[in-house]
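S.K.: Okay, predicted coordinates and the sequence, questions at the end:
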Amino acid sequence: MPRAALPPVLGCDFSSSPSRRKPVVVAWGQLDAEAGTVALQGFHSFASLAQWQEFLQQQPAWVGGFDLPFALPRELVSQLGWPSDWQACMQHYASMARSEIRTLFKAFCDARPAGGKFAHRATDGPAGSSPSMKWVNPPVAWMLHAGLPRLQDVGADFPGLLRRESARVALEAYPGMLARELIGRRSYKSDDRQRQTPERAQARAELLDALQQGQHRLGLRLLADTAQLQTMAADASGDHLDAAICMLQAGWALAQHAAGHPLYGLPPGIDPLEGWIVTAPLSRP
């Protein structure tokens, strides 16, 4: 009996307000679990959220790693008196204007001591990620507000949060986690042209080399042709490289699922309101 073909994997570098200058970038590829590789097949760029959503809807099956938060901290949700069910909470959040959200979040932070202004999810420490309620630097609260409802609208399955009978599987990813494992705290990208330095270009080159060698705990090698490698190396914003890293994280999750893990490698017993970032350990390395 031949094995069923694995679905494609994708990685998404997200923007809450995309444009031609700063599009949403999706890396599309294929996992070979036996060979331990993810082959990059191409990049897609979207100057609007509607175009991005339409692309995801048109693909019948995928396992995707998306660089945007999928949930808010339980502590914040509880204090605001919002629904403790994830789907109901996200519907409530999506229905609110950003100005109203900003006012509520700012009041929450203002009432807390310095050094502990933001509430965190349990996954933030191990992943080293920003709190999902941050509305500036980076504005991940707006990424959640803009991106998650569209993923829900394409009928995606959300392991650990909301299980659906769907061939489209959405996982929260974070490229910075794998990048730090490979090149430490060195910066490899910037949207500011003044900060797009040779040092950052060198860091991107080293990161790309390590990804191709599979020199990381995910154990997957990135396969890419010369043109694709040049695209990732030349993109000083890091968007194409980040999309490829998210694709690798999605590939790892699919490999876990193919090996019999029902939650695509997410730890058992995670908070069903907060979710978990795929490939993040249970404690900070």
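M.R.: Ah, there it is.
S.K.: C-alpha from now on. contacts and neighbour counts both.
M.R.: Will do.
S.K.: Residue 38 reaches residue 213, doesn't it?
M.R.: No: counting by CA atoms under 8 Å, residue 213 is not a contact partner of residue 38; they are 11.7 Å apart.
S.K.: take the one below as the second:
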Amino acid sequence: MHAYAVALYALSLGCAVFASFQTMAIMRLVQAPRLKLFWCSVTGVSIAVEALHAVFTVKIAFTPSTPDLAFSATILLGAGGIFASLTRCMRASILDVQQVATLKRLAYHDPLTEIGNRRAFDASMAEGETSERPATVILFDVDHFKSFNDGYGHDVGDLVLKHLARLISATAPGYSVYRIGGEEFAIVAPIRLEEAAMLANLCRASIELVPLMHMEEPIHITASAGVAQFRPGETVSSVMRRADQALYAAKRAGRNRVIEAA
């Protein structure tokens, strides 16, 4: 009976430790203030239960007498009530976490092309500004995009944007691709200017060589690109200005080309 009591309390202590880790994980995920306060309280209670169980486990292990079974049953029934309350709040917490994840995805996701949007791009650029590693931005712009809308309609214009998003993402695996406005796309990569220019040229060639098939008719598309690397201490606005200038230079030079920023 003595060994049974020690095992019972040791098992209860292990469950309390596990519950504490679980509640702390949930506490970090939930955003609703009331749920966060609830899980903070549960974490505090779990830590207190751990301390009590640790004391009882040590006491039982070194005490020849066996604790009263009624007392043990009371503790188990109390633990059952606590876990019943936890399960009632668990569903609300999971729904809250899912809702936050969905909202975050929508906030940083372009619904048309299913890639990152301008908000996600700005966040990535802010990281590049403070990073100690090389960071380079590539700006793409569809050549003569207005002609697709005027000649085929806006539905086909949307298909052109989706087509480019897929091609750039497939040609630059491992890098995040963003639609930053209209027919303009971007990649922010932790690589140097020369490597980024090569990557931009691969994407440009892929766009040129793989037409969009519409009504069994190939629609040929080209894009121009400007590439700029963060200089030490350079701000986001400054590197974006240089990338824009390189992109406009590619347009003026005849389009369907990549130009590195000075």
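M.R.: Nice, thanks for sending it over. Bear in mind the structure is a predicted one, so any value in this text is a computation, not a measurement.
S.K.: Report the TM-score for the pair.
M.R.: After superposition, the two chains reach a TM-score (TM-score structural alignment, normalised by the length of structure 2) of 0.24; 99 aligned residues with a CA RMSD of 5.6 Å.
S.K.: circling back to that earlier point, find residues that contact each of residue 38 and residue 213 of structure 1.
M.R.: Shared contacts of residue 38 of structure 1 and residue 213 (CA atoms under 8 Å, 6 or more residues apart in numbering): 221, 222.
S.K.: Tell me the buried residues in stretch 187-205 of structure 2?
M.R.: 187-193, 196-197, 199-205 (16 or more other CA atoms under 10 Å).
S.K.: let me redo that: stretch 239-251 of structure 2
M.R.: 239, 240, 242, 243, 244, 245, 246, 247, 248, 249, 250, 251.
S.K.: I'd like to know how far residue 83 of structure 2 sits from residue 200 of structure 2.
M.R.: Using CA to CA, to the nearest Å, we find residue 83 of structure 2 at a distance of 55 Å from residue 200 of structure 2.
S.K.: Residue 38 and residue 213 of structure 1 - which one has more neighbours?
M.R.: With neighbours defined as other CA atoms under 10 Å, residue 38 of structure 1 and residue 213 compare such that residue 38 has more, 27 against 15.
S.K.: how about the strands in structure 2?
M.R.: Along structure 2, counting by DSSP state E, strands occupy 136-142, 177-181, 184-189, 212-214, 217-219, 223-229, 258-260.
S.K.: Same check on structure 1?
M.R.: Under DSSP E, structure 1 gives strands at 9-13, 24-32, 37-46, 62-66, 168-172, 221-223.
S.K.: Dump the ones you listed to a markdown table, plus distance to residue 145 of structure 1.
M.R.: Below are those laid out as a markdown table (distance: least, CA to CA, whole Å):
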| stretch | distance to residue 145 of structure 1 |
| --- | --- |
| strand 9-13 | 15 |
| strand 24-32 | 15 |
| strand 37-46 | 18 |
| strand 62-66 | 14 |
| strand 168-172 | 14 |
| strand 221-223 | 31 |
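S.K.: most packed of those strands?
M.R.: Of the strands of structure 1, the one with the most neighbours on average (mean count of other CA atoms under 10 Å) is strand 9-13, at a mean of 30.
S.K.: residues in contact with that one?
M.R.: 24-31, 62-67, 239-240, 242-251, 254.
S.K.: sorry, back to before: which pair in the buried residues of stretch 187-205 of structure 2 spans the largest distance?
M.R.: Using CA to CA, those reach their maximum pairwise distance at 190 and 205, which is 21.7 Å.
S.K.: can you tell me which residue is nearest the centre of structure 2?
M.R.: For structure 2, the residue sitting closest to the mean C-alpha position, by CA atoms, centre = their mean, is residue 105 at 7.6 Å.
S.K.: quick one: it and residue 165 of structure 2, what's the gap?
M.R.: 17 Å.
S.K.: Over to residue 184 of structure 2?
M.R.: 10 Å.
S.K.: neighbour count winner among the two?
M.R.: When neighbours are counted by other CA under 10 Å, residue 165 comes out ahead of the other of residue 184 of structure 2 and residue 165, with 23 against 18.
S.K.: Check the buried residues of stretch 187-205 of structure 2 against residue 13 of structure 2 and report the nearest one.
M.R.: residue 190 (46.9 Å).
S.K.: hang on, the earlier thing: how about the strands of structure 1, which one is nearest residue 80 of structure 1?
M.R.: Nearest to residue 80 of structure 1 among these is strand 168-172 (23.8 Å), distances taken as CA to CA.
S.K.: other SSEs contacting the closest one?
M.R.: For strand 168-172 of structure 1, the contact count by 3 or more CA pairs under 8 Å, 6 or more residues apart in numbering; DSSP states H and E identifies strand 62-66 as packing neighbours.
S.K.: What is the strand it packs on packed up against?
M.R.: Under the contact rule (3+ CA pairs under 8 Å, 6+ apart), strand 62-66 of structure 1 is packed against strand 9-13, strand 168-172, helix 239-258.
S.K.: can you tell me which of those comes nearest to residue 89 of structure 1?
M.R.: Nearest to residue 89 of structure 1, of those and by CA to CA, is strand 168-172 at 17.1 Å.
S.K.: could you give the angle of the closest one to helix 239-258?
M.R.: Per axes from the mean of the first three to the mean of the last three CA atoms, to 10 degrees, the angle that strand 168-172 of structure 1 makes with helix 239-258 is 110 degrees.
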